[in-house]
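Okay, predicted coordinates and the sequence, questions at the end:
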Amino acid sequence: MIAGLLRRKGPRRGWTNTVAATGWGESTFAELAWDKSRGAAFRWGVAGAVVGALIGLIAFAPAAWLAKGVASATDQRLLLSDARGTVWSGSAVPVLTGGPGSRDASALPGRLDWTLGVAGLGFEIRARHACCLNGTTVLRIRPGFGRMAVTLVPPAGGWVGQWPSAWLSGLGTPFNTLQLGGALRLTSPGITFESAQGRWLVKGRADVELIDASSRLSTLDSLGSYRLTLAGDPAQAGTSQLTLSTMEGALQLSGSGTWGAAGVRFRGEARAASGDEAALSNLLNIIGRRDGARSVISIG
């Protein structure tokens, strides 16, 4: 009888042990699943914080970053001084300098305001400067693999901006010696500068006009007005044409050259109009190499 009771209770004890073992396993698996879920949530939280920080950093990137980029791209000849705001919407004072180590500097009056936004596959900069720009000037930047294109959108009226010629004195020699008066005007029907394989290609045209120029090196109230044209040359890929001409004036300037992978190569000359030789003699000595009545201009 006792043996019979033991035989009946044997399977019952086995069933109890199995339940206990199964309960322990389910509890362990639940804890592991919870730890795994908590670890994944933590990683997602960290990732979200990092992404949020990056978005905030980009959205509120200080204007000083753009100023550093412009200074680096121009070898510190164009500075955006006292930059305020963000890369996307800011302002600064444009300053011309002679480059690293130069003591020459010349600032424009007022502040240059800009906004930067995404446009298609690139970016668009819209700039305003009450003293010097014709309304809103638009630059479109299109980056690519190993190349970048910057396009100046032609403004209404054709002229982009006008600056005092005295601003050039910030570039140092020879402008700080010439102490030019008058105005610089930039006009363009549209022009694109494209960087490819380390070279800049030009498509379109731009004219820089020096209007009613004067100099402290001459007793004349006005030297004249001049035009320097930069135009892409379809016949010579990677080379742009430079042309200097006199619009009117006592000082006669002319010349031509190219801008390409080898840099700027230019040959020109300066002469005095009949009757103004004495008044322009000192200036002709500064402009280039004197050769009789003319002064030879050579770059590159």
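Okay, I see it.

can we go C-alpha only for contacts and neighbour counts from here?
Noted.

Return the list of helices and strands in contact with the helix or strand containing Gln241.
Per DSSP states H and E: Gln241 is located in strand 240-249. Secondary-structure packing of strand 240-249 (3 or more CA pairs under 8 Å, 6 or more residues apart in numbering; DSSP states H and E): strand 224-232, strand 251-260.

other SSEs contacting the first one?
This means strand 224-232. Short answer (3+ CA pairs under 8 Å, 6+ apart): strand 224-232 packs on strand 199-214, strand 240-249.

Of these, flag the one that's most buried.
Mean neighbours per residue, mean count of other CA atoms under 10 Å, is largest over those for strand 199-214, with a mean of 20.

Put this next to the previous one:
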Amino acid sequence: MKRGRTWRGIIAGTCVVLGAGVLFLIALAPATLLDVGLRHATEGRLRLAQARGTLWSGDGVLEVRDETGHAVGKDLSWSLQTHALWRGRLDFAVAIDHAGEAFPVRLSMRGIELSGADFSLPASALGVAMPQMAALGPRGELVFHIAKFSRVGEALSADAVVTWKDASSAVTAVAPLGSYELRFNSVAGALSATLRTLNGPLRLDGHGSWRGSGALGLSATARVDARYRSQLTPLLSLIAVERGDGDFVLQLGPPLGGALSPGGLKEP
């Protein structure tokens, strides 16, 4: 009996020592390691610039980057929640732009999970994330609400909405063009996106998908009110094909397998 208690004591002591060693390494590991992980997971589209501190606690600038290195970013800070270390995962409290409440981000050997994230970016980020949009010089505000997101292995799951408020463009005097909502849901381990118009003279409707690599594939129709057609046709011609009577069809990112056929899109 004493021998059994002795072995249990040795095992428990070893676990404490190893746990302390892990905490020590995390406390010393530089924050730049987070940039390495982001760069690898997003094929370089998300980066943590000016990273300071350690994995335990730090700050930097979360950037969305295009292939040329052009970036749009927001301040980001994080702190490690130590209670989860014993479960073999890293739980962080993350805040963006020093505003609002921090939201949880969980990293483990299985993948990444986050929930309750609310933040905004300038609409110029659209031109970074979708290079075809750069020619429009997008303006306005992108508001993100991520109720939940996870990537476990190759499987993606999400309940999220991105709203483009008071959308406008550097190449037209018509402003605002409208406000638009892009909603993400999970379908068969990938993300399905639905685009709809909230208001405005330029009405957009479409759908897309993302499987975790490459750019979001989005197919949509655009319809312009008659009184704005002469002003907005040159704008839409930069990224879309005109069907006539103020209707346009556009494809952003990879093609979606026939989505541009006349019956492939839902008319607004």
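Yep, that arrived. Only a predicted model underlies this, so the values are computations on that prediction, with no experimental measurement involved.

Please state their TM-score.
In this superposition the chains share a TM-score of 0.75, using TM-score structural alignment, normalised by the length of structure 2; 232 aligned residues with a CA RMSD of 2.9 Å.

quick revisit: format the helices and strands packed on strand 240-249 of structure 1 as TSV; extra columns: mean neighbour count.
TSV is the format used below for those (neighbours: other CA atoms under 10 Å):
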stretch	mean neighbour count
strand 224-232	21
strand 251-260	19
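
now those strands as a markdown table including distance to Val46 of structure 1?
Shown next, in a markdown table, are these (distance: least, CA to CA, whole Å):
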| stretch | distance to Val46 of structure 1 |
| --- | --- |
| strand 224-232 | 51 |
| strand 251-260 | 50 |
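
between these, which gets nearest to Thr137 of structure 1?
strand 224-232 (19.1 Å; CA to CA).

Relative to structure 2, which residues correspond to the closest one?
Mapping strand 224-232 of structure 1 onto structure 2 (TM-score structural alignment) gives residues 178-186.

on that earlier part again, rebuild the helices and strands packed on strand 224-232 of structure 1 as CSV, extending it with distance to Asp75 of structure 1.
Converted to CSV, these look like this (distance: least, CA to CA, whole Å):
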stretch, distance to Asp75 of structure 1
strand 199-214, 16
strand 240-249, 22
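
who wins for proximity to Ala119 of structure 1 among those strands?
Of all these, strand 199-214 comes closest under CA to CA, at 20.6 Å.

Please state the offset of that closest one from the chain centre?
Centroid separation for strand 199-214 of structure 1 versus its chain: 18 Å, with CA atoms, centre = their mean, to the nearest Å.

and that strand with strand 240-249, angle?
Taking axes from the mean of the first three to the mean of the last three CA atoms, to 10 degrees, strand 199-214 of structure 1 and strand 240-249 form an angle of 10 degrees between their directions.

Contacts only, for the residue nearest to the spatial centre of structure 1.
Against the mean C-alpha coordinate of structure 1, by CA atoms, centre = their mean, the closest residue is Val70 at 5.1 Å. By CA atoms under 8 Å, 6 or more residues apart in numbering, the contact set of Val70 of structure 1 is Gln76, Leu78, Leu79, Leu80.

Kindly state which residue of structure 2 is aligned to it.
By TM-score structural alignment, Val70 of structure 1 lines up with Leu38.

Which secondary structure state is assigned to that match?
At Leu38 of structure 2 the chain is in helix, as set by DSSP: H, G, I helix; E, B strand; the rest coil.

related to what we said a few turns ago, for Ala20 of structure 1, find the nearest of the helices and strands packed on strand 240-249 of structure 1.
Ala20 of structure 1 lies closest to strand 251-260 among these, at 85.5 Å (CA to CA).

What is the mean deviation of that closest one from its aligned residues in structure 2?
Compared with structure 2 after fitting, strand 251-260 of structure 1 deviates on average by 1.9 Å (mean CA distance after the TM-score superposition for structure 1).

picking that back up, could you give me the ChimeraX syntax to select whichever of the contacts of Val70 of structure 1 are buried?
Only the buried entries of the contacts of Val70 of structure 1 go into this ChimeraX selection, using 16 or more other CA atoms under 10 Å:
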select :76,78,79,80
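
which one of the contacts of Val70 of structure 1 is nearest Ser102 of structure 1?
The shortest gap between Ser102 of structure 1 and any of the contacts of Val70 of structure 1 belongs to Gln76, at 9.6 Å (CA to CA).

residue ranges of the strands in the stretch 51-200 of structure 1, please?
Using DSSP state E, counting those that start in this stretch, the strands of the stretch 51-200 of structure 1 run over 78-85, 89-97, 105-107, 112-119, 122-128, 136-144, 147-152, 159-164, 181-196, 199-214.

can you give me how far the fourth one is from the chain middle?
Here the centre of mass of C-alpha atoms in strand 112-119 of structure 1, compared against the chain's by CA atoms, centre = their mean, lies 12 Å away.

who does it touch, helix- and strand-wise?
Right, strand 112-119 of structure 1 is packed against strand 89-97, strand 122-128 by 3+ CA pairs under 8 Å, 6+ apart.

quick one: the longest one aligns where in structure 2?
Taking TM-score structural alignment as the measure, structure 2 aligns residues 57-65 with strand 89-97 of structure 1.

Might you calculate how far that stretch sits from the centre of the chain?
Put simply, stretch 57-65 of structure 2 sits 14 Å off its chain's centre (CA atoms, centre = their mean).

Could you do stretch 259-278 of structure 1 as well?
On CA atoms, centre = their mean, the centre of stretch 259-278 of structure 1 falls 30 Å from that of its chain.

Would you mark the buried spots in that stretch?
Buried residues in stretch 259-278 of structure 1 (16+ other CA under 10 Å): Trp259, Gly260, Phe266, Arg267, Gly268, Glu269, Ala270, Arg271, Ala272, Glu277.

just curious, which of those is nearest to Gly224 of structure 1?
So of those, ranked by how close each gets to Gly224 of structure 1 (CA to CA), first place is Ala272, at 10.9 Å.

Identify the single longest helix in structure 1, thanks.
With DSSP state H setting the assignment, residue counts place helix 2-59 as the longest helix in structure 1.

residue in structure 1 matching Gln81 of structure 2?
In structure 1, Gln81 of structure 2 lands on Gly117 (TM-score structural alignment).
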